[in-house]
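Colleague: Okay, here's the prediction I keep looking at, along with the sequence it came from:
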Amino acid sequence: MDTGSGRSTNAPRPEGKASEGALGTGCVHLCIDMQRMFAEPTDWQTPWMNRVLPQVCRLAAAHPERTIFTRFIPAARPGEGRGTWATYSQRWAAMTRERLDAGMIDLVPDLARLVPPAEVVDKTVYSPWLETGLDARLRARAVDTLIVTGAETDVCVLAAVLGGVDLGYRIVLATDALCSSCDAAHDALLLMYRMRYGHQVETMTTAEILDLWH
């Protein structure tokens, strides 16, 4: 961490490489917000979600009983929420639950059919770790590793990854199963993970993950 008053002129410190061992019984696939309201034409559409969906489906279908889907639940009405979330729901009034078709909050159909045995965790903020009991559920199952996929790389996926790192989980990002509405931010986040979080965050393709996940 740079605690100086100016920009560091030193080259980035190489981060220790995380273990790339097999992904066994302590591994769960955490799939972030692959919902219809992000896949279909809305104010929040993520244009290339459908492009990465086949890779997400491959991972989820490989071990549906070890897959947890999160869903972002918008505010009920404009102005609802604490602090800046109130102005956020005003800014995106068309995406509040009183104006949005209820079915748009659902997972995309190709993933919804896997529930159960896959599980769903609902959240009202970017992070899946706040007020959801997710960490306790994972610890009860002796989970120590999370394969992370979903949307968006630079928003809710970012919150899931950094929260998971803080809680001590080994994080494996499926690079071809992530999407964003901002290409530059997506690319920047993948670069940041590789350069600054190498001891705790690994980046692999879906095929590489499936080769290791037994």
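Modeller: All right, it came through fine.

Colleague: rest of the way, CA atoms for contacts and neighbours
Modeller: OK.

Colleague: got the contact list for V115?
Modeller: By Cα atoms under 8 Å, 6 or more residues apart in numbering, the contact set of V115 is P64.

Colleague: And what about D211, helix, strand or coil?
Modeller: Using DSSP: H, G, I helix; E, B strand; the rest coil, the structure places D211 in helix.

Colleague: Can you point out the helix or strand that includes the spatially most central residue of the chain?
Modeller: Geometric centre of the chain, nearest residue: V157, 3.0 Å, by Cα atoms, centre = their mean. Following DSSP states H and E, the helix or strand that holds V157 is helix 156-166.

Colleague: okay, now the one to match up with it:
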Amino acid sequence: MGIPTPADTDALPNGPLDAATVHLCVDMQRLFAEETAWHTPWMERVLPRVRELAERFPERTIFTRFVPAQRPGEGRGNWRRYYERWACMTIEQLGAERVDLVPALAQFVPPATVVDKHVYSPWLEPGLDRLLRERQVETLVVTGGETDVCVLATVLGAVDRGFRVVLATDALCSSSDQTHDAMLTLYQQRYGQQLETATTRQILRNWT
């Protein structure tokens, strides 16, 4: 699966995490965890580590949810063709309950917060940015899926907005091992000045 081994030291490159930090968990939902066309098989394997972070800081956890089109043919531009291809993943055919967070994480809401989005990036709708500004957040600890799709869109938007971003490498998942590994290499080698990667254990030890 390509998850990096822990570093020799627990210290994070840019210092400890403080009260201006939020755990941003991307799309840990039933429509990816269950037997659907978008099933992410090893979401279940990273779930305990995502849950550990949410359990430690529920009031500082934000969950995003990817909300598909209501029915085939809806959406703007290429999204319309997308949902013609993935008609089985529209809410009309899936059922609205499949958009829910997996039960092991849904129990933390509230005090954890949920932000819905209709595309890969959570930054194209105002809810997340507004919430982070209101809370005076400076650092995002990112978990969830998929490493090479919605996590990628989330991370790049966070970098553009100047957030410190810490990726929990053992709390990320994808339906493709190959592109998951490639993305971790990309994050670590091409964004080394703007992204930090660490294990969940390292993050928890550095978050005061």
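Modeller: That came through, no problem. Bear in mind the structure is a predicted one, so any value in this text is a computation, not a measurement.

Colleague: circling back to that earlier point, the second structure: which residue goes with the residue nearest to the centre of the first structure?
Modeller: For V157 of the first structure, the aligned position in the second structure is V151, judged by TM-score structural alignment.

Colleague: Quick check: the strand ranked longest in the second structure compared with the first structure, mean distance?
Modeller: For the second structure, the strand with the greatest residue count under DSSP state E is strand 164-173. Compared with the first structure after fitting, strand 164-173 of the second structure deviates on average by 0.3 Å (mean Cα distance after the TM-score superposition for the first structure).

Colleague: matching residues in the first structure for whichever helix or strand comes after that strand?
Modeller: Going down the chain from strand 164-173 of the second structure, the next helix or strand is helix 177-190, by DSSP H and E. Under TM-score structural alignment, the match for helix 177-190 of the second structure in the first structure covers residues 183-196.

Colleague: Mean per-residue distance, that stretch versus the second structure.
Modeller: Taking mean Cα distance after the TM-score superposition for the first structure, the mean distance separating stretch 183-196 of the first structure from the aligned residues in the second structure is 0.5 Å.

Colleague: Can you give me the buried ones in that stretch?
Modeller: Neighbour-count burial for stretch 183-196 of the first structure flags H186, Y193, R194, M195, R196 (criterion: 16 or more other Cα atoms under 10 Å).

Colleague: Same question for stretch 114-134 of the second structure.
Modeller: V114, V115, D116, K117, V119, Y120, S121, P122, W123, L128, L132.

Colleague: and what of stretch 19-31 of the second structure?
Modeller: T21, V22, H23, L24, C25, V26, D27, M28, Q29, R30, L31.

Colleague: so what's the first one closest to, chain neighbours aside?
Modeller: To tie it back to what came earlier, the one meant is T21 of the second structure. Take T21 of the second structure and drop its neighbours on the chain: the residue closest to it by Cα to Cα, 6 or more residues apart in numbering is T139, 4.6 Å away.

Colleague: Sounds good, over and out.
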